[in-house]
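Undergrad: After the sequence you'll find the predicted model.
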Amino acid sequence: MNYIRTAMLLAAMTALFMGIGFMIGGQSGMMIALAIAAAMNLFSYWNADKMVLRMHHAKEVDERSAPDFYRMVQRLAQNADLPMPKVYIINNPQPNAFATGRNPQNAAVAATTGLLDMLTPEEVAGVMAHELAHVKNHDTLIMTITATIAGAISMLANFAFFFGGNRNNPLGFVGVILMMIVAPMAAMIVQMAISRTREYAADRMGAQICGEPMWLASALAKISGGVARIHNPDAEANPATAHMFIMNPLSGERMDNLFSTHPNTQNRIDELRKLAQSGMGTGGGSSFSQTQAASSGPWGGQPRPSARQPERPKGPWG
């Protein structure tokens, strides 16, 4: 159902783009704007992962510098039948994480130090499973396509101001002004709706990857509180990357409305609880207990490290 919604939203954005292009300059004007927007977004598609990681000052880690975190991502990638992504840590106290990369073969996952410090290993596993679900679902590609169309719509609206539209526009210059205001806003709403739809799909697949829906549910509750309290200067400086994070880093937004990049947190938790109640995982809070069988989750048969050891050496969890 999520895939159907995404396809319908993409179709709506494409139809909006085609209609605006015809009203402004006919077929030739529409194709010129599309070519320019596609060229701009093609560059972003091939370089978006490096740009985003640089914006947020992410540092790549390996099995030596962050052994437990790296091995956890490795185990989850195996569960998801994905190539091992590059792993990054962002020195930022706000708990958050994101995935980037144009395809599973060129993917990267990143978590903040705030996420690693605030959450238990099981909760971190739920978060990283969610990010790997984005990789597996090719959500980066989907969002690139929507960004391309949204950019083309905004460009067409700007063209309307200079060229005034064509004779097919029944509202004349007033219609051009309305188009300049309404068209980009409509494109933004559809783009955000697609992003919110993909978050629900990633939550579900992430729960399947780690095997415990309540790990992610508990993590979302903690992240929501942390995001509301802790400012993220890098995200504020680069608001266009907000939709990539597991939770909106710009504010502790609680309302699921047309202008939000993410679903309401409680709605996401409720959906994960339904998965747990349907029989996936243990379905209880005891899954976070240190007394649970060590064979459960990405830690395998090894003792699970603590995320709150005060004497831990450099790197997350030792």
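TA: Cool, got the structure.
Undergrad: hey, let's count contacts and neighbours off CA atoms from now on
TA: OK.
Undergrad: mind listing the helices for the chain?
TA: Assigned helices in the chain, in chain order: 2-55, 67-79, 113-118, 121-136, 139-163, 172-210, 213-229, 233-237, 265-277 (criterion: DSSP state H).
Undergrad: As TSV, those helices with distance to residue 247 and mean neighbour count would be great.
TA: Shown next, in TSV, are the helices of the chain (distance: least, C-alpha to C-alpha, whole Å; neighbours: other C-alpha atoms under 10 Å):
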stretch	distance to residue 247	mean neighbour count
helix 2-55	16	17
helix 67-79	19	20
helix 113-118	12	21
helix 121-136	10	28
helix 139-163	15	21
helix 172-210	9	21
helix 213-229	7	22
helix 233-237	12	15
helix 265-277	8	17
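Undergrad: okay, pairing it with this:
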Amino acid sequence: MMDRDELEGVISHEISHIKNYDIRISTIAVALVGVIGVIATALIFFGKVVLFSSDDDRDSRAAGLVFGLGMMLVGFLFNIIAVPLAMLMQAFVSRHREILADVSGVELTRNPQGLIRAFKKLQVYEGGGHPKRTTSILAKSPAAELCLVTPVGFHHLFDSHPPLEERIQRLEHKI
């Protein structure tokens, strides 16, 4: 599908991911999202344990009820607010690492046209400008069926790669 210069641009982009330690950074970002999710789950679980622990003393039972409900509420808030925010940050880091790999790849080959042409071919081949491997929280969410349309302004919020058009323009301006 690609000629020698285009293939060289793509390979240099991927080598730049290795050179820039992108796997390490992505792993840390994923781990942070996981830790936040575990904290939220633990808060909900321990809130349930405290809430449903039986005690004969009426005052301690009331305190357990308040404390258990409070822990569960904080856990639910973590799930509702902190986890999506962490996922947003992970997607943001991923998009910026892709841009860095584009620029570093061009520095390796000293031929921006190869990568630009490769992106243009991908854009035509995939028909839209977003790589198929981009992820969207709305597309993967169990609640995706509840959404008739993607909320305005959030369509590509969780994408792991910037749009190809944006990447092409950025490389063309570097020439």
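TA: Nice, thanks for sending it over. Owing to the predicted nature of the structure, the values given are computational and were not obtained by experimental measurement.
Undergrad: Would you give the TM-score for this superposition?
TA: Once superposed, the chains reach a TM-score of 0.69 (TM-score structural alignment, normalised by the length of structure 2), with 138 aligned residues with a C-alpha RMSD of 2.8 Å.
Undergrad: quick one on the thing from earlier: can you tell me which of the helices of structure 1 comes nearest to residue 87 of structure 1?
TA: Residue 87 of structure 1 sits nearest to helix 67-79 of all the helices of structure 1, at 6.8 Å, using C-alpha to C-alpha.
Undergrad: still on that earlier bit, possible to save the helices of structure 1 as TSV with distance to residue 251 of structure 1?
TA: Formatted as TSV, the helices of structure 1 follow (distance: least, C-alpha to C-alpha, whole Å):
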stretch	distance to residue 251 of structure 1
helix 2-55	18
helix 67-79	27
helix 113-118	16
helix 121-136	19
helix 139-163	21
helix 172-210	16
helix 213-229	6
helix 233-237	9
helix 265-277	13
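Undergrad: and of these, who's closest to residue 100 of structure 1?
TA: Nearest of those (C-alpha to C-alpha): helix 2-55, 5.3 Å.
Undergrad: And residue 73 of structure 2, what's its match in structure 1?
TA: Mapped onto structure 1 by TM-score structural alignment, residue 73 of structure 2 lines up with residue 174.
Undergrad: what about its match, distance to residue 259 of structure 1?
TA: Look at residue 174 of structure 1 and residue 259 of structure 1: by C-alpha to C-alpha, to the nearest Å, they are 26 Å apart.
Undergrad: cool, and residue 271 of structure 1?
TA: Between residue 271 of structure 1 and residue 259 of structure 1 the distance is 21 Å, computed by C-alpha to C-alpha.
Undergrad: swap in residue 143 of structure 1?
TA: Remark: distance between residue 143 of structure 1 and residue 259 of structure 1 (C-alpha to C-alpha) = 16 Å.
Undergrad: Just give the number of residues close to the aligned residue in structure 1 for residue 161 of structure 2.
TA: Residue pairing (TM-score structural alignment): residue 161 of structure 2 is matched to residue 262 of structure 1. As a burial measure, residue 262 of structure 1 scores 29 neighbours (other C-alpha atoms under 10 Å).
Undergrad: wait, isn't residue 262 of structure 1 in contact with residue 255?
TA: No - judged on C-alpha atoms under 8 Å, residue 262 of structure 1 makes no contact with residue 255 at a distance of 9.4 Å.
Undergrad: Show me the contact partners of stretch 10-24 of structure 2.
TA: Applying C-alpha atoms under 8 Å, 6 or more residues apart in numbering, the external contacts of stretch 10-24 of structure 2 come out as 97-98, 101-102, 104-106, 108-109, 115, 118.
Undergrad: can you rerun that using 10 Å?
TA: For stretch 10-24 of structure 2, contacts defined as C-alpha atoms under 10 Å, 6 or more residues apart in numbering pick out 2, 4-9, 28-30, 93-94, 97-109, 114-116, 118-119.
Undergrad: Stretch 188-195 of structure 1 vs structure 2, mean deviation?
TA: By mean C-alpha distance after the TM-score superposition for structure 1, the fitted stretch 188-195 of structure 1 averages 0.6 Å away from its aligned residues in structure 2.
Undergrad: what does that stretch contact?
TA: Residues outside stretch 188-195 of structure 1 that contact it (C-alpha under 10 Å, 6+ apart): 2-3, 5-10, 12-13, 139, 142-143, 145-147, 149-151, 153-154, 182-187, 196, 198, 243-244, 257-263.
Undergrad: In structure 2, what stretch matches it?
TA: The aligned range for stretch 188-195 of structure 1 in structure 2 is 87-94, by TM-score structural alignment.
Undergrad: Equivalent analysis for stretch 137-150 of structure 1, please.
TA: Stretch 137-150 of structure 1 maps onto residues 20-33 of structure 2, going by TM-score structural alignment.
Undergrad: The closest residue to residue 129 of structure 1 other than its chain neighbours and residue 132 of structure 1, how far apart?
TA: Of all residues not flanking residue 129 of structure 1 in the chain, residue 206 sits nearest, at 4.5 Å (C-alpha to C-alpha, 6 or more residues apart in numbering). Residue 206 of structure 1 sits 7 Å away from residue 132 of structure 1, going by C-alpha to C-alpha.
Undergrad: what does residue 6 of structure 1 give?
TA: Relative to residue 132 of structure 1, residue 6 of structure 1 is positioned 19 Å away (C-alpha to C-alpha).
Undergrad: try residue 42 of structure 1
TA: Going from residue 42 of structure 1 to residue 132 of structure 1 by C-alpha to C-alpha gives 23 Å.
Undergrad: same deal with residue 173 of structure 1?
TA: Residue 173 of structure 1 is 48 Å from residue 132 of structure 1, by C-alpha to C-alpha.
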